[in-house]
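Trainee: Structure for the following, please:
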Amino acid sequence: MKRQLTQILGLQGVIVKSKKNLEKALVLEVESQSKTPACPTCKKPSHRLHQNHWHLIKDLPWGETEIFLKVNRRQFKCNHCQKPFSEELNFVGKRKKYTDRYAQWITEQVVNSNLLNVAQRNNLTESEVESMINQISQKKLPINLKSLKRLGIDEISLVKGQGKFIVVLVDLDTGKLIGLVPERKSKAIEELLKSWGSEILEQIEEVSMDLYKMYKSVFRKLCPEAVITADRFHVTKLLHQELNQGRIDQKRTALELGIEPRSKLFSSLKGGKYILLRSEKDLKQKQKEKLDQIKETSPQLAIMHALKEEFTEIFEKCKNVGEGTIKLGDWLIKAEKFFPKTVQTIKNWFGEIVGYFEQKTTQGIVEGINNRLKVIKRCGFGFTNFYNFKKRALLFWHLVDSLA
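Mentor: Model (predicted):
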């Protein structure tokens, strides 16, 4: 029976000596198999038992049954240096009332839920759960960045409606969050990047970002050898905004027309926003008929829509930097009259935008992580403390790896 309980318990180097049944709980008396632990001072093994110190600690439940371990953290006196010491137990920290794996199990629940619910579900206090999260954070963070080659940067709002943003840093190759900065300021971002060390910064080969000049300045300064790629979808977003503004302007222009042409133009533009913005190949037959109606009544929107479709095709079909650069340059000449803001932005970021044709890097992974971060915020009923959110978020992506 003892051997079976030892196997079920599954703690390496630990054997079960006895068990005691309680209501909905089981107490297992366990001890370390090692008879001669090493002295932490002189590293010599010792077998002189000085004192016994018994503790009751919580372990992973067996189904509906709570498991407690009665552990003897023995104190020895070193044969060599004569100093007393308590043996190290690899499954429980000093002065902890729970095993390390129990703390990991609770932390896993928290990153997918919220602290209060996890505490109530496991008969714990919120402070106990918070202590477990801190313990696991100290063991699993910071993250190993030795393989970092491609970095993505973006931002999200920690507290909605307050205009305060935190910066999100992502490893584009692993698709995992690797850092959060408490504010969208160059000084704060530089501080975090410098904490990684020059060796990590020098090995970064590419940085993908939106069209925020400050990000470009920071990485030009700290990672001068890295290729900076502007996200094509942020450029497309600007293009769509100008196309939609063109639709709005056409409505305003219609007010100056006679009753019949005004009515015809209003009728064609009504409900046309997403038909204009969506890729034409994805439209259903009725939507295509509506698009044809818009083009017929507004030649300007017809041209703008055609330019929008051509822009998308350039990024989807060009196979190298040379081809992409030439076609995008030609597009800029044709589009300048109709999309002045977008064209100017592309000119300002031309080198970073055409870099897309080299690696086809986008912010898609980063946007996916941003969406997951918003879910974590909702699960935690919002976070006013950045550092609590940072721990919770980083553990979500890296706790599973550490357990493996």
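Trainee: going forward, measure contacts between C-alpha atoms and count neighbours the same way
Mentor: Fine.
Trainee: separation between the residue positioned nearest the centre of the chain and residue 154?
Mentor: In the chain, the centroid-proximal residue (CA atoms, centre = their mean) is residue 177; its distance is 3.5 Å. Between residue 177 and residue 154 the distance is 11 Å, computed by CA to CA, to the nearest Å.
Trainee: joint contacts of the two?
Mentor: Common neighbours of residue 177 and residue 154 (criterion: CA atoms under 8 Å, 6 or more residues apart in numbering): 168-169.
Trainee: Return the residues in contact with the residue nearest to the centre of the chain.
Mentor: 168-171, 369, 393-394, 397.
Trainee: How about the secondary structure of it?
Mentor: Following DSSP: H, G, I helix; E, B strand; the rest coil, residue 177 is assigned to strand.
Trainee: Over to the one 10 residues further on?
Mentor: Assigned by three-state DSSP, the conformation of residue 187 is helix.
Trainee: what do you get for residue 183?
Mentor: Secondary structure of residue 183, per three-state DSSP, is coil.
Trainee: these two touch, right, it and residue 158?
Mentor: No - Residue 183 lies out of contact with residue 158 (CA atoms under 8 Å); the separation is 9.8 Å.
Trainee: With neighbour numbers in mind, choose between those two.
Mentor: Each of residue 183 and residue 158 has its neighbours counted (other CA atoms under 10 Å); residue 158 has more, 23 against 17.
Trainee: residues contacting that one?
Mentor: 164-166, 377, 382-384, 386.
Trainee: Would you mind writing the ChimeraX command to select the buried ones in these?
Mentor: Command for ChimeraX, covering only those of the contacts of residue 158 found buried under the criterion 16 or more other CA atoms under 10 Å:
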select :165,166,377,382,383,386
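Trainee: Another for comparison:
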Amino acid sequence: MDLPIHGKQVGLLIKRQRYHCRDCNQTFWERLDCTIDEKRNCTKRLLSYIEKQSIQRTFVSISEDIGINEKTIRNIFRDYINRLEETTQFETPNWLGIDEIHIMNKPRCVFTNTEERKLIDLLQNRNKETVVEYLSRLRNKDRIQYVTMDMCQPYKDAVKAVLPRAIIIVDKFHIVRMANQALETIRKQLREGCHKELTEMKESYFDIWDCDNRQKAFLKYNAWKAKIPTELQSAFEPLIKAMKNWEEEIFAYFDHHTTNAYTESLRSLIRAMNRLGRGYSFEVLRAKMLFTEGLPKERRPYVKV
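Mentor: As a prediction, this is how the structure comes out:
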């Protein structure tokens, strides 16, 4: 089999010479090493095409295009990934993002380079022990300056244990989303007359995140908290408790303005890849994501949000 042409499968009929050795009386075929991969029964250029395509496309779609069995496509993909993992080094970032995604009936931990917007790895689970082990194995882990995450205590404990000098920053969008959900829940539970008051409180809370330094943000937050009506204190208690327990990590955002936006967006890409595969193993999904979203891309300027 050879590269498809205009959407049509292409097969080559090759005539090659068979030889007979007069000394040993053995027969052998003319070698075609320069153009044919005899293990896969295809041209080397098709093999290279399959390798590149298998990272981004489903095995079934490639099989239908070129006329090679899907199992063979999977085997080519496996060999290619093994080769890539042996030759590819993922650089430890300055800005590390940690998040999780629930796929294949299990929560998985996602590590990203938030500064350069690249996937670093996707782990089998999100257990503290697994995260600690992974962080401990990172080369040059001391170069990590900032770690963005949601309010997950096991992640925080793991980072504190392995990267004590790194600054932990709670993702701005996570805490804002939490506040928004709390306010909307209150809105549904209260009488119509309170909607205007809640809207004002919501907007004034969101205004906190426009502050350009920690001190202003902290003062503005305390002013907002002091204005909460007595009858709404219990409804806002989960948000206020979270702000208190994670105060240092939440307000660290105003010192460094680093978010986990890329990590959050990556979760939708992982889910899309998983749906597309319809039956990928975790190892296959991890490899496909790692060698599409993990490999170096064209450098774009980082925009603070």
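Trainee: How close are the two chains, by TM-score?
Mentor: Put the two chains on top of each other and the TM-score (TM-score structural alignment, normalised by the length of structure 2) is 0.79; 273 aligned residues with a CA RMSD of 2.9 Å.
Trainee: quick check, nearest of the contacts of residue 177 of structure 1 to residue 319 of structure 1?
Mentor: Using CA to CA, residue 171 is the member of the contacts of residue 177 of structure 1 that sits closest to residue 319 of structure 1, with 24.6 Å.
Trainee: quick revisit: the residue nearest to the centre of structure 1 -> structure 2?
Mentor: Under the alignment by TM-score structural alignment, residue 177 of structure 1 pairs with residue 119 in structure 2.
Trainee: Average offset of the helix or strand that contains residue 275 of structure 2 relative to structure 1?
Mentor: Using DSSP states H and E, residue 275 of structure 2 maps to helix 261-277. Taking mean CA distance after the TM-score superposition for structure 1, the mean distance separating helix 261-277 of structure 2 from the aligned residues in structure 1 is 0.9 Å.
Trainee: Pull the contacting residues for residue 393 of structure 1.
Mentor: 111, 177, 373, 376.
Trainee: The stretch 201-305 of structure 2: helices as residue ranges?
Mentor: For the stretch 201-305 of structure 2, the helices defined by DSSP state H, counting those that start in this stretch cover 214-226, 233-245, 247-251, 253-256, 261-277, 282-293.
Trainee: Redo the ones you listed as a markdown table? Include distance to residue 151 of structure 2.
Mentor: Shown next, in a markdown table, are those (distance: least, CA to CA, whole Å):
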| stretch | distance to residue 151 of structure 2 |
| --- | --- |
| helix 214-226 | 18 |
| helix 233-245 | 8 |
| helix 247-251 | 9 |
| helix 253-256 | 13 |
| helix 261-277 | 14 |
| helix 282-293 | 25 |
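Trainee: Go through these and name the closest to residue 15 of structure 2.
Mentor: Residue 15 of structure 2 lies closest, by CA to CA, to one member of the helices of the stretch 201-305 of structure 2: helix 282-293, at 37.7 Å.
Trainee: Can you list the buried residues in stretch 60-76 of structure 1?
Mentor: Buried residues in stretch 60-76 of structure 1 (16+ other CA under 10 Å): 60, 66-76.
Trainee: cool, stretch 111-124 of structure 1 as well?
Mentor: Neighbour-count burial for stretch 111-124 of structure 1 [16+ other CA under 10 Å]: 111-116, 118-119.
Trainee: Show me those residues that map onto strands.
Mentor: Among the buried residues of stretch 111-124 of structure 1, no residue falls in strands (DSSP state E).
Trainee: And residue 109 of structure 1, what's its match in structure 2?
Mentor: Match for residue 109 of structure 1 (TM-score structural alignment): residue 53.
Trainee: okay but residue 228 of structure 1 is in contact with residue 218, surely?
Mentor: No - here residue 228 of structure 1 does not reach residue 218: they are 11.1 Å apart, not a contact under CA under 8 Å.
Trainee: who's more crowded, these two?
Mentor: Neighbour count, other CA under 10 Å: between residue 228 of structure 1 and residue 218, residue 228 has more, with 26 against 17.
Trainee: Now do the SS call for the residue in structure 2 that the more buried one lines up against.
Mentor: The pairwise alignment with structure 2 assigns residue 228 of structure 1 to residue 168, based on TM-score structural alignment. Look at residue 168 of structure 2: counting by three-state DSSP, its state is strand.
Trainee: now residue 168 of structure 2, nearest residue through space, not along the chain?
Mentor: residue 147 (4.8 Å; CA to CA, 6 or more residues apart in numbering).
Trainee: Please say which position in structure 1 that neighbour maps to.
Mentor: Per TM-score structural alignment, residue 147 of structure 2 is aligned with residue 207.
Trainee: Now name the helix or strand holding its match.
Mentor: If you go by DSSP H and E, residue 207 of structure 1 is part of strand 206-209.
Trainee: after that strand, next one along is what?
Mentor: Going down the chain from strand 206-209 of structure 1, the next helix or strand is helix 213-222, by DSSP H and E.
Trainee: the strands in structure 1, which residues?
Mentor: 14-22, 25-32, 49-51, 54-62, 65-72, 75-77, 84-86, 150-157, 165-171, 176-181, 206-209, 227-230.
Trainee: Mind putting those into a markdown table with distance to residue 314 of structure 1?
Mentor: As requested, the strands of structure 1 are exported to a markdown table (distance: least, CA to CA, whole Å):
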| stretch | distance to residue 314 of structure 1 |
| --- | --- |
| strand 14-22 | 64 |
| strand 25-32 | 66 |
| strand 49-51 | 77 |
| strand 54-62 | 56 |
| strand 65-72 | 61 |
| strand 75-77 | 73 |
| strand 84-86 | 69 |
| strand 150-157 | 23 |
| strand 165-171 | 27 |
| strand 176-181 | 29 |
| strand 206-209 | 19 |
| strand 227-230 | 15 |
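Trainee: what about the helices in the stretch 1-150 of structure 1?
Mentor: With DSSP H, counting those that start in this stretch, the ranges of helices along the stretch 1-150 of structure 1 come out as 2-9, 100-111, 115-121, 126-140.
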